[in-house]
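**Q** Pasting a predicted model and its sequence here:
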Amino acid sequence: MTGRAYRAELLSVAHDPRDAGPEAVRHEPDGLLVIEDGIVIARGAYADLAPRYPGVPIETLPGLVVPGFIDAHVHYPQTDRIASHGEQLLDWLEKHIFPAEKAFVDKAHADAVAAFFLDELLRNGTTSALVFPTVHEQSVDALFEAALSRRMRIVSGKVLMDLGPEGLNDTLPSGRAESEALIRRWKGRGRLGYAVTPRFALASSDEQLADAGALLAEHPEVLMHTHLSENLHEIAAVAGRFPDSADYLDVYDRFGLVTPRSVFAHGVHLSERACMRLHDSGAGVAVCPSSNLFLGSSHFNFGQADRCSLRLGLGTDIGAGTSFSMLRTSGLAYQAALAREDRLDPFRALYLATAGSAALLHIEDRVGGLELGQEADFAVLDCAATPLLARRTHEADLATRLFALQILGDDRAIARTYVMGECAWKRTP
């Protein structure tokens, strides 16, 4: 046979330990990953598997191999506004973000930012993502073109916001027409997926929100991606505009936007009713601890989410988020949970950053677990990437090493990133 194999310490968490228990963790201290045409065809202990593939070249990878990280909520046009000072969400959008996003009317600018953004994901071990572009059709084209050339699994869709500021708004007809055109243009190409993307409830008219629901219903293969209950000032503004709705989620529900294919970013301040409705609908939440802290929005309530058995993933939410690193984001998720006296196990944090986000994006059959038949996207983690990490992890058990990587690690801990079994990024000495 043709193919390649990698010998390394392998770790993945394909199922939520909240539900599956310790058996969710799969670990081969001396493992072998066999890949053909970018797909995992065998995985197990090196001693058991190596004799079965005598003709396959084997490369030894120094480090801990985990599935490629999957960022469940991130804004590529906000890359150049990361670390913008001084405001909570609504004022931050007006002061820093909307002016920056207007520049994406220029395709060349969008191309340049998309290329940098995707390379930054790969440098941080992230191989798949659900990405907000801008209201401009060409911002989606730029992202998808760059992702196609890198063979990354990216889901995105034109932002809908007919109530946006001048230079950053569409209309009901143009929003529908451009969305339909993008779905036709990119459907079935590479590893790309589409998401109907109303920015948030305040950015669209009732008519556009209803049309977004209709568009979602007409295209059963696409996702719906938006924001929910992120910041108290935002929630108050939504309640003022929609006084007849039971809560923020109910606004989306009335327009047909709460479905099993719906991904809601944040969900920091959920009512019990909304939490149960999310569970009953099959929709899920992308938890974004870095941006929630940076914008003063509070901490996600893992205890409430677990009582409701919510589907969860993890997102960096660049540029309100302050790091592209899903390792760093996992560590912040632990701290956010502990602030509410909940404990996030390091293996569950890895699940949220990989297979959990994959399930949220409905791509769990393709990526997230390094299981047989899945695409061979993975990152090689270096437990000795910094002197402090090396000292903390020396002779430590697996859980301690993983937790140290999440708390002390960042892009420096990524030794290599592989996409479809091929090295897409390698740290230089």
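**A** Looks like it arrived, so ask away. Numbers count the residues shown, from 1 in each chain.
**Q** can we go C-alpha only for contacts and neighbour counts from here?
**A** Will do.
**Q** What about Pro22, how many residues nearby?
**A** Using other Cα atoms under 10 Å, Pro22 has 14 other residues around it.
**Q** actually Lys107, not the one I typed
**A** A count of neighbours around Lys107, defined by other Cα under 10 Å, yields 17.
**Q** now swap in Gly303 and tell me
**A** Neighbour count for Gly303, taken as other Cα under 10 Å: 15.
**Q** buried stuff in the helix or strand it falls within?
**A** If you go by DSSP states H and E, Gly303 is part of helix 302-307. Neighbour-count burial for helix 302-307 flags 302, 304-305 (criterion: 16 or more other Cα atoms under 10 Å).
**Q** another one to put next to it:
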Amino acid sequence: MTMTSLTASTAAARPSRLALRGDLLDFTGPPAWGGLDDPAVRFRPDHWLLIEDGRVAGVQAEAPDASWTCEDHRGRLILPGFIDTHVHCPQLDVIASYGTELLDWLNTYTFPAERRYADPAVARAGAERFLDALLAHGTTSAMVFPTVHKVAAETLFEAGRARGMRLLTGKVLMDRHAPDGLRDDVEQARRDCEDLISRFHGQDRLGYAVTVRFAPTSTPAQLAMAGALCRQDASLYMQTHVAENRAEVEWVAKLFPEARSYLDVYDRVGLLHERAVLAHGIWLDAQDRAVVAERGAQVAFCPSSNLFLGSGLFDWVAAREAGFTVSLASDVGGGTSLSTQRTLGDAYKVQALAGRRLTAWAGLHAATLGAAQGLGLSHEIGHFGVGTLADVCIWDWACGPVAEARFAVARELHEKVFAWMTLSDERNLAAAYVAGVARYRRPGAAPVPPHP
């Protein structure tokens, strides 16, 4: 546990009625691409967010009565907790590793780090460290890759449950092209998945994701088994990687010559469906994009990782035109930060290289309501609608003299929010709540003292 994290044993008890005051920002729908004044943006400055028994009970301008526990964060920005749709728990150990592209990076850094998670003590400590780090960066929900080891998924589920988080994960499937200690086999993997599904899927705020590492590390038999699991239970999620790197795409073409494309490898076995999340998708063609839309799947855009590993530039506009959801993902450890704002800053740069401009609205929507809708969870997370669980983060608008000076001269709302998105990071986070429970507080970031 870090100094600022509040785990299950140390988190403040949840008041039955909690009111948070600040500048509330969320979305009621998808913003148009490029629009700075958009009706889907819901901004309510200096309002009170009312939370009752862990759920949003309403929003009002006037101060609530004495039956509410009030926290006055006036002058701070209040957002729904961020949703990271693709991130690797064990790869905190290899974040910021120098010098290789995807396939070499996996063999040199990632696989050795993941092998250590066969040890239950390592897996447990890693899961707790990882989830506390997510919370300290303002991420309250995530779809996560553990490792091939069953215990790595178990400990991640248990740590997520202890923190009350919305967590989607599952044992990684890899039965070939991986080193000793990181391979499973089809039948044992199936039994492990079925046991984990029976124990964790749909329990508390946990969901099971059939987790195919990527096509090269699963035999056709294992891919077929994974597809069968998805067909047996339509409530299961599926996560994998697709078309991240050109060398990877070429390898897949040699391994699966019968498939039309990398994406088709998954489609043939039933892995593409409404709860499928495909990381990267840089090198998909127009036909692939049409298939993603038809199946109702989504792509997790990982701009920081794509830049760091030199994988390529994702075409967000083409994805929107095809009609499928694009959510935002840190992809740590290929990505270099768990901060959604830093990831969004890289997303802006990737799109700018193609002559497009990503607004703060489109970016933040993809990390909140858009991701929630893509995962089928907008009834629970991603916005401040009445009845949603109160996953809420409170942010300083500016930290440090540069950001403070920029904010002071910013004029209209988008300019202010875009400056915040570009210049802020986890240091701006004052507090993070999960279902109304404070799970993170920055030292010295107390609410405004009450007036005498």
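**A** It's in. This one's a predicted model, so the numbers in the text were calculated from it and none came from an experiment.
**Q** Could you give the residue range in the second structure aligned to the helix holding Gly303 of the first structure?
**A** Mapping helix 302-307 of the first structure onto the second structure (TM-score structural alignment) gives residues 316-321.
**Q** Determine the longest strand present in the first structure.
**A** As assigned by DSSP state E, the longest strand anywhere in the first structure is strand 25-36.
**Q** tell me which strands and helices it is in contact with?
**A** Packing contacts for strand 25-36 of the first structure, counted by 3 or more Cα pairs under 8 Å, 6 or more residues apart in numbering; DSSP states H and E, involve strand 4-13, strand 39-45, helix 46-49.
**Q** Adding mean neighbour count and distance to Gln335 of the first structure, write the ones you listed out as CSV.
**A** What follows is these, written out as CSV (neighbours: other Cα atoms under 10 Å; distance: least, Cα to Cα, whole Å):
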stretch, mean neighbour count, distance to Gln335 of the first structure
strand 4-13, 23, 20
strand 39-45, 20, 33
helix 46-49, 14, 36
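**Q** now what about the helix holding Gly303 of the first structure, what contacts it?
**A** The set of residues external to helix 302-307 of the first structure that reach it, using Cα atoms under 8 Å, 6 or more residues apart in numbering, is 275, 337, 340, 342.
**Q** among these, which are in helices?
**A** Under the assignment DSSP state H, these contribute 275, 337 to helices.
**Q** before we move on, the earlier item: quick one: the helix holding Gly303 of the first structure to the second structure mean distance?
**A** Once the two are superposed, helix 302-307 of the first structure sits an average of 1.3 Å from its aligned residues in the second structure (mean Cα distance after the TM-score superposition for the first structure).
**Q** After that helix, which helix or strand is next?
**A** Sequence order places strand 311-314 as the next helix or strand after helix 302-307 of the first structure, per DSSP H and E.
**Q** Give the other helices and strands that that next one contacts.
**A** strand 69-75, strand 284-287, helix 357-360.
**Q** Output the contacting helices and strands for the last one.
**A** Of the remaining helices and strands, those touching helix 357-360 of the first structure by 3+ Cα pairs under 8 Å, 6+ apart are strand 69-75, strand 284-287, strand 311-314.
**Q** Tell me the mean distance between it and the second structure once they are aligned.
**A** Once superposed with the second structure, the aligned residues differ from helix 357-360 of the first structure by a mean of 1.8 Å; criterion: mean Cα distance after the TM-score superposition for the first structure.
**Q** Check the gap between Ser16 of the second structure and Val386 of the second structure for me.
**A** From Ser16 of the second structure across to Val386 of the second structure, the span is 16 Å (Cα to Cα, to the nearest Å).
**Q** Let me know how buried the counterpart of Val159 of the first structure in the second structure is, in neighbour terms.
**A** Counting by TM-score structural alignment, Val159 of the first structure corresponds to Val172 in the second structure. Val172 of the second structure has 27 neighbouring residues, counting by other Cα under 10 Å.
**Q** Kindly report the same for the one 3 residues further on.
**A** Neighbours of Asp175 of the second structure under the rule other Cα under 10 Å: 23.
**Q** who are the neighbours in contact with it?
**A** Counting by Cα under 8 Å, 6+ apart, Asp175 of the second structure touches 183-186, 217-219, 222.
**Q** Try it again at 7 Å.
**A** Residues near Asp175 of the second structure by Cα atoms under 7 Å, 6 or more residues apart in numbering: 183-185, 217-219.
**Q** same question, Val186 of the second structure
**A** Val186 of the second structure makes contact with Gln222, according to Cα under 7 Å, 6+ apart.
**Q** can you tell me which residue in the second structure aligns to Ala265 of the first structure?
**A** Using TM-score structural alignment, the partner of Ala265 of the first structure in the second structure is Ala279.
**Q** Would you point out which residue is most central in the second structure?
**A** Nearest residue to the geometric centre of the second structure (Cα atoms, centre = their mean): Asp84, 0.7 Å.
**Q** what residue of the first structure takes the place of it?
**A** Using TM-score structural alignment as the criterion, Asp84 of the second structure maps onto Asp71 of the first structure.
**Q** From Val131 of the first structure, how far out is that match?
**A** Asp71 of the first structure sits 8 Å away from Val131 of the first structure, taking Cα to Cα as the criterion.
**Q** again, but for Gly55 of the first structure
**A** Separation of Gly55 of the first structure from Val131 of the first structure (Cα to Cα) stands at 40 Å.
**Q** Looking at those two, which is more packed in?
**A** Ranked by neighbour count (other Cα under 10 Å), Gly55 of the first structure and Val131 place Val131 first, with 26 against 12.
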